[in-house]
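Peer 1: Build the 3D model from these lines:
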Amino acid sequence: MASLRQTPTALSLKANLLSPSLCLPKNPFILKISVPRRSFTGVRMSATVAGSYATALADVAKSNNTLDSTSADIEKIEKIFADESVYDFFANPTIDAEKKRQVVDEISKSSALQPHTANFLNVLIDAKRLDAIKDIVKEFEMVYNSITNTELAVVSSVVNLEPDQLAQIAKQVQKLTGAKNVRIKTVIEPSLVAGFTVRYGNGGSKLVDMSVKKQLEEIAAEMDLGDIQLAV
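Peer 2: Okay, here's the model as predicted:
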């Protein structure tokens, strides 16, 4: 059975066979990592600990030459756990771990997750860390981007942009950053009225704002209407 073990080293991954009782596909791994275990308290996992788990998964993916497909798995997981009912189920410490593993098995099959990604979720269940999956997803994105020299650009718009528009945005971000690759993540944001915004850089620190909302705010500022709320 996949398990979390304390070891003197900071991080170590080994391929192994999983007990059939977990009903997962073949070729899982056992994760060994020196981090303290704790019961669910609702406190955000530290970036260091989340980063250790994310790095562990990335190491397995690199060893299997599945880094890109593992990144795709993580995007699927991010969308699944964005559903609060799903997140609350796995974060609930009163629900039996075996029931959580059964649901992970169903999710893995329906989402066609790779064996090592599915097993990683079971590692988090055993370690009582699955409530921190959102933090781990963010850290994995940063690890992946660092390994592949990829710049993440988050494009927010009122409606879905066309593929050619997203491709043009990716080219511009590539020119601005010099990154080898640019990965676009889209977000629907009705408050923008029209147009779009692009966030990139470390933690989304840089912003390109081409939204109508910004234009209206600038017009209001020029007309000294800063105290008037725009009806948008």
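Peer 1: going forward, measure contacts and count neighbours with C-alpha atoms only.
Peer 2: Fine.
Peer 1: sec struct for residue 184, please.
Peer 2: strand (DSSP: H, G, I helix; E, B strand; the rest coil).
Peer 1: Please give the structure of this sequence too, so both can be compared:
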Amino acid sequence: MSQAAERYALALFEIAGKHDASVEVEQDLREVQKAFEQNPELLELLSSPKLEANEKKNIISNLFGQGNVYVLNTLQILSERKRLDEVSGIVDEYVRLDNAAKGIEDAIVYSVSPLTEEERANISSVFAKKIGKQSLRIENVIDPSLIGGLRLQIGNRIFDSSISSKLERLQRQLIG
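Peer 2: Predicted coordinates for the structure are as follows:
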């Protein structure tokens, strides 16, 4: 991630915090990031030297004008400064700053079937304490190869209580 992305994210984070809009800004940033990831030609179009600056502003306003004004303004500034390629890094850094301020950590939970809200809450409270956070924002990924149990990834840490991993350990013990 570039220093520019970090600076833009910090500025946006501070503005959103002052105006009590951090949740809305984060949601809109995730949508913007998704739009750029799913439509790479959009970034190509907005980066084209053939388009004039006011045409780029109009496209950005038409696409993202319904969102948060701070996100829209940031996109306009990035367009003017030819930095729209920094959007993904800005979103990642903004989410990191917001999570740190709220004591939240993102986690991916792999399970055989979808987690219930109660299961999500239990996993969040148990593992958040283990890593010194207030709570976890859980993304649930269905993985039938686990056979049963869970695999939890928080940052670069993995907690694995899946049946498939227990079977693999047992197999290694029996063979070794």
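Peer 1: TM value for the aligned chains?
Peer 2: TM-score for the superposed chains, counting by TM-score structural alignment, normalised by the length of structure 2: 0.78, backed by 172 aligned residues with a Cα RMSD of 2.8 Å.
Peer 1: residue boundaries of the strands in structure 1?
Peer 2: Per DSSP state E, structure 1 carries strands over the ranges 11-15, 29-33, 150-157, 181-188, 196-200, 206-209.
Peer 1: how about the last one, aligned to which bit of structure 2?
Peer 2: What it means is strand 206-209 of structure 1. Mapping strand 206-209 of structure 1 onto structure 2 (TM-score structural alignment) gives residues 157-160.
Peer 1: Name all residues that make contact with residue 149 of structure 1.
Peer 2: By Cα atoms under 8 Å, 6 or more residues apart in numbering, the contact set of residue 149 of structure 1 is 179, 180, 181.
Peer 1: is it true that the first one touches residue 152?
Peer 2: Same thing as residue 179 of structure 1. No: with contact defined as Cα atoms under 8 Å, residue 179 of structure 1 does not reach residue 152; the gap is 9.6 Å.
Peer 1: Settle it for me: which of those two has more neighbours?
Peer 2: residue 152 (24 against 15; other Cα atoms under 10 Å).
Peer 1: contacting residues around the equivalent of the more buried one over in structure 2?
Peer 2: Superposed on structure 2 with TM-score structural alignment, residue 152 of structure 1 falls opposite residue 106. The contact partners of residue 106 of structure 2, taken as Cα under 8 Å, 6+ apart, are 136, 137, 138, 139, 154, 155.
Peer 1: Restricted to buried residues, select those in PyMOL.
Peer 2: The PyMOL command for the buried members of the contacts of residue 106 of structure 2 (criterion: 16 or more other Cα atoms under 10 Å) is given here:
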select buried, resi 136+137+138+154
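Peer 1: Make TSV out of the contacts of residue 106 of structure 2 and add distance to residue 119 of structure 2.
Peer 2: As requested, the contacts of residue 106 of structure 2 are exported to TSV (distance: Cα to Cα, whole Å):
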residue	distance to residue 119 of structure 2
136	12
137	13
138	11
139	12
154	17
155	20
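Peer 1: For the residue nearest to the spatial centre of structure 1, give its distance to residue 15 of structure 1.
Peer 2: Residue closest to the mean C-alpha point of structure 1, counted by Cα atoms, centre = their mean, is residue 137 at 2.9 Å. Distance from residue 137 of structure 1 to residue 15 of structure 1, counting by Cα to Cα, to the nearest Å: 22 Å.
Peer 1: can you check residue 182 of structure 1 too?
Peer 2: 31 Å.
Peer 1: Please apply the same query to residue 32 of structure 1.
Peer 2: 11 Å.
Peer 1: Looking at the two now, which is surrounded by more residues?
Peer 2: Higher neighbour count among residue 32 of structure 1 and residue 15: residue 32, with 22 against 13, using other Cα under 10 Å.
Peer 1: when you align them, which residue in structure 2 goes with the more buried one?
Peer 2: Aligned partner of residue 32 of structure 1 by TM-score structural alignment: none.
Peer 1: close enough to count as contact, residue 32 of structure 1 and residue 13?
Peer 2: Yes: if you go by Cα under 8 Å, residue 32 of structure 1 and residue 13 touch, sitting 6.1 Å apart.
Peer 1: check contacts around the closest residue to residue 74 of structure 1 other than its chain neighbours.
Peer 2: Setting aside the residues directly before and after it, residue 74 of structure 1 is nearest to residue 137 in space (Cα to Cα, 6 or more residues apart in numbering), at 6.5 Å. By Cα under 8 Å, 6+ apart, the contact set of residue 137 of structure 1 is 54, 74, 78.
Peer 1: among these, which recur in structure 2?
Peer 2: Compared against structure 2 with both residues aligned by TM-score structural alignment, their matches' Cα atoms under 8 Å, the contacts of residue 137 of structure 1 retain 54, 74, 78.
Peer 1: could you pull out the helices for structure 2?
Peer 2: Ranges of helices within structure 2 are 3-18, 22-38, 40-47, 53-64, 69-80, 87-102, 117-131, 163-175, based on DSSP state H.
Peer 1: Report the buried residues of the longest one.
Peer 2: To tie it back to what came earlier, the one meant is helix 22-38 of structure 2. Applying 16+ other Cα under 10 Å to helix 22-38 of structure 2 flags 22, 25, 26, 28, 29, 30, 32, 33, 36 as buried.
Peer 1: Done for today, thanks.
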